[in-house]
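**Q** I'd like to go over a predicted model; first the sequence, then the structure.
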Amino acid sequence: MSAGRSGPERRALPGGPGRDGWDDDVPAHSEGHPHPAGDRRARSGGPAPSGTLLVIAKAPVPGRVKTRLTPAYSPAEAACLAEAALLDTLDVVLATPVRRRVLALDGRPGDWLPSGIEVVPQCAGGLDARLAHAFGLCDGPTLLIGMDTPQVTAELLTSGLELGPKDASFGPADDGGFWALGLAEPDPALLRGVPMSVPRTGAVQRRRLTGAGLTVRDMPLLRDVDTADDARLVAAEAPHTRFAATFAALAGTGAR
């Protein structure tokens, strides 16, 4: 947990989230909007292989995302960091040659959404149920990632989709959870009932995979952005990302 501190009054970051509501009326499929020039996409010119990249995320609405970043950051600033992390993630997803790119979204897509992303609404229930439901919408090799690792690369995502018929890929997070989960054939039952957001989440999920007879291919350990200290470390690790630029801009306003 990050501790708050007194300091200069914070200014809203230009270009941050423009919505202050939370709308559950999410269309089942939504085409994204073009993103401003200057993003990090590098689309492949070759044929796209089979495979699906599945991103689970919340819409970057102040007070609804990255609440553990407060009080070090205001809700609006935390939402700016969340939006930057999500856009970095989607850029890498778009740069990875796959058959399908899906965003399972809690909330409503806005102008931040780039084109080329299929949006589906998350179901009700706990995180395990929402992850299971999202996997159930996919077929064939599928890699699930969250919005908390803006340092992820296309090479990592590609490796996570290199799955044999009885393989799974597993990306452990430094907090005991996981940042990526790949299945050769999605099976929602592998996620239902796994305790989420606790230190043993990753260990329980990995045991589910091996218990189902799958060969688990471990991916590199990554740090999730949950706290202000996480934000500082991830921004330093990935200095050319939107996330790092947003972190630096907020540092100039007195936030940290």
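**A** In hand now; what should we look at? Predicted model only: the values in this text are computed from it and were never measured.

**Q** For the rest of this, base every contact and every neighbour count on C-alpha atoms.
**A** Noted.

**Q** How is L105 assigned, secondary-structure-wise?
**A** Three-state call for L105 (DSSP: H, G, I helix; E, B strand; the rest coil): strand.

**Q** Let me fix that, I meant to ask about S169.
**A** Applying three-state DSSP to S169 yields a three-state assignment of strand.

**Q** Pull the distance from stretch 224-236 to the chain's centre.
**A** What separates the centre of stretch 224-236 from the centre of its chain is 14 Å, taken as CA atoms, centre = their mean, to the nearest Å.

**Q** in it, what counts as buried?
**A** Going by neighbour count (16 or more other CA atoms under 10 Å), the buried part of stretch 224-236 is 224-232, 234-236.

**Q** What is the nearest of those to L81?
**A** Sorting the buried residues of stretch 224-236 by distance to L81 puts A231 at the head of the list, at 8.4 Å, by CA to CA.

**Q** helices or strands next to whichever strand or helix holds that closest one in the packing?
**A** If you go by DSSP states H and E, A231 is part of helix 228-237. Other helices and strands packing on helix 228-237, by 3 or more CA pairs under 8 Å, 6 or more residues apart in numbering; DSSP states H and E, are helix 242-251.

**Q** What residue, apart from its backbone neighbours, is nearest the spatially most central residue of the chain spatially?
**A** Within the chain, the residue whose C-alpha comes closest to the C-alpha centroid is M147; the distance, by CA atoms, centre = their mean, is 1.7 Å. Leaving aside its chain neighbours, M147 sits nearest to L86 (5.0 Å; criterion: CA to CA, 6 or more residues apart in numbering).

**Q** let's bring in a second model and compare:
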Amino acid sequence: MAKAPRSGRSKTRLCPPLHPEHAATFSAAFLRDTTENLMSAARLAAPDVSIAPYAAFAPAECEALVASALPPGIRLTLADGTPSMPAGIEGFGRCLMHAMQAMLADGHESACVLSSDSPTLPTELLVMAARHLAEPGDRAVLGACADGGYYLLGLKAAHAAPFSDIAWSTDTVATETRARISGLGLDLIELPSWYDIDDAASLRTLLNERHGYPASHTRSAIDRLGVQRGLQEPVPIAVLKNPA
């Protein structure tokens, strides 16, 4: 999920400690690392499982700006939530559903919506999601975040329920999504948890974490902007824990 990296409109919850233009720089770096990580996952999963990397972007007029932040080989698909949606799908859920519909309409047997706010997500978690979805039978794959959201949701059909009546941007998103999936009677496979970067505490976690994907563009932005100097206090956060 790729929001165009624009000053004053990208990663605003990181301001402060970041300036708006620096937050936009991080947004672009996160997007570049996330999509390069997808390409690494595609290489790692082949030839057993095929992964087709996408950037589902918004708003529509920023396609060129989003494309400029991507490596070659990433497909672009609009996901601004403008098409007609089933009742109950509102806010960010419309964008997620739009992306899911678009990828499945391209002929894929399954699709994942993936946060671009987790640039250090271990590549093997992406491969795990793809392998679970490649197995026979309808199912869902969820990768929860430590803050109560999720970094990945994978489906084999464009079910509306996982995006319906969700309190987006709250700490209940993953819990509510699990409940919607349970209501469909789908098998749910949960990946180990990770974290996304959307506030000062999670930015400190990024500065002190070295276990995931290397995220070279994000690390370069940290060094270039001198972020480490302004955020010395580490904030511990549980990562790579299996769900209870």
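**A** Everything's here; your move. None of the values given here were measured: they were computed from a predicted structure.

**Q** What would you report as the TM-score here?
**A** Counting by TM-score structural alignment, normalised by the length of the second structure, the TM-score of this superposition works out to 0.76. Behind it: 201 aligned residues with a CA RMSD of 1.9 Å.

**Q** Using neighbour counts, pick out the buried residues of the longest helix along the second structure.
**A** Within the second structure, and with DSSP state H defining each element, the longest helix by residue count is helix 20-45. If you call a residue buried by 16+ other CA under 10 Å, then helix 20-45 of the second structure has these buried ones: 20-42, 44-45.

**Q** next one: stretch 70-84 of the second structure
**A** So stretch 70-84 of the second structure, judged by 16+ other CA under 10 Å, has buried residues 70, 74, 76-81.

**Q** got those residues as TSV, with secondary structure columns?
**A** Below are the buried residues of stretch 70-84 of the second structure laid out as TSV (three-state DSSP):
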residue	secondary structure
L70	coil
I74	coil
L76	strand
T77	strand
L78	strand
A79	coil
D80	coil
G81	coil
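
**Q** Check the residues you listed and tell me the two furthest apart.
**A** Farthest-apart pair in the buried residues of stretch 70-84 of the second structure is L70 and G81; separation 21.6 Å (CA to CA).

**Q** just to revisit the earlier point, check contacts around the residue nearest to M147 of the first structure.
**A** 57, 147-148, 150 (CA atoms under 8 Å, 6 or more residues apart in numbering).

**Q** before we move on, what about T153 of the first structure?
**A** Taking CA under 8 Å, 6+ apart as the criterion, T153 of the first structure is in contact with V92.

**Q** Residue in the second structure paired with it?
**A** By TM-score structural alignment, T153 of the first structure lines up with P122 in the second structure.

**Q** just to revisit the earlier point, gap between the longest helix of the second structure and the chain center?
**A** Using CA atoms, centre = their mean, we find the averaged C-alpha position of helix 20-45 of the second structure to lie 10 Å away from the chain's own average C-alpha position.

**Q** Also stretch 105-119 of the second structure?
**A** In terms of CA atoms, centre = their mean, the centre of stretch 105-119 of the second structure is set 8 Å apart from its chain centre.

**Q** same thing with stretch 192-209 of the second structure?
**A** 13 Å.

**Q** In the first structure, what range does it match?
**A** Alignment of stretch 192-209 of the second structure against the first structure: residues 220-237, by TM-score structural alignment.

**Q** what about A189 of the first structure, how many neighbours?
**A** Using other CA atoms under 10 Å as the criterion, A189 of the first structure is surrounded by 15 other residues.

**Q** Could you confirm it falls within a strand?
**A** No. A189 of the first structure sits outside any strand when classified using three-state DSSP, being helix.

**Q** Alignment lookup: K11 of the second structure to the first structure.
**A** Looking across to the first structure (by TM-score structural alignment), K11 of the second structure lines up with K66.

**Q** Next, the contact list for its match, please.
**A** Counting by CA under 8 Å, 6+ apart, K66 of the first structure makes contact with 78-79, 82, 226.

**Q** circling back: mind putting the buried residues of stretch 224-236 of the first structure in JSON lines, distance to G171 of the first structure included?
**A** Converted to JSON lines, these look like this (distance: CA to CA, whole Å):
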{"residue": "D224", "distance to G171 of the first structure": "11"}
{"residue": "V225", "distance to G171 of the first structure": "15"}
{"residue": "D226", "distance to G171 of the first structure": "17"}
{"residue": "T227", "distance to G171 of the first structure": "20"}
{"residue": "A228", "distance to G171 of the first structure": "22"}
{"residue": "D229", "distance to G171 of the first structure": "21"}
{"residue": "D230", "distance to G171 of the first structure": "17"}
{"residue": "A231", "distance to G171 of the first structure": "19"}
{"residue": "R232", "distance to G171 of the first structure": "21"}
{"residue": "V234", "distance to G171 of the first structure": "16"}
{"residue": "A235", "distance to G171 of the first structure": "20"}
{"residue": "A236", "distance to G171 of the first structure": "21"}
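
**Q** any idea how far the match of T153 of the first structure lies from A200 of the second structure?
**A** Taking CA to CA, to the nearest Å as the criterion, P122 of the second structure is separated from A200 of the second structure by 22 Å.

**Q** any idea how far the alignment partner in the first structure of D165 of the second structure is from G202 of the first structure?
**A** Residue correspondence to the first structure (TM-score structural alignment): D165 of the second structure is matched to G193. Distance, G193 of the first structure to G202 of the first structure, using CA to CA: 13 Å.

**Q** likewise L181 of the first structure?
**A** The gap separating L181 of the first structure from G202 of the first structure is 10 Å, by CA to CA.

**Q** Ok, T227 of the first structure next?
**A** T227 of the first structure is 19 Å from G202 of the first structure, by CA to CA.

**Q** now swap in G171 of the first structure and tell me
**A** 9 Å.

**Q** shared neighbours of the two, anything?
**A** With contacts taken as CA under 8 Å, 6+ apart, the residues that reach both G171 of the first structure and G202 are F178.

**Q** which residues are in contact with the match of stretch 192-209 of the second structure?
**A** For stretch 220-237 of the first structure, using CA under 8 Å, 6+ apart, the contacting residues are 1-2, 66, 68-69, 72-73, 148-151, 171-175, 179, 241, 243-245, 247, 256.

**Q** I'd like the list of the residues you listed that fall within strands, please.
**A** Those of these mapping onto strands are 171-172, 179, per DSSP state E.

**Q** of those residues, closest to E162 of the first structure?
**A** For those, the nearest to E162 of the first structure is G171 (13.4 Å; CA to CA).
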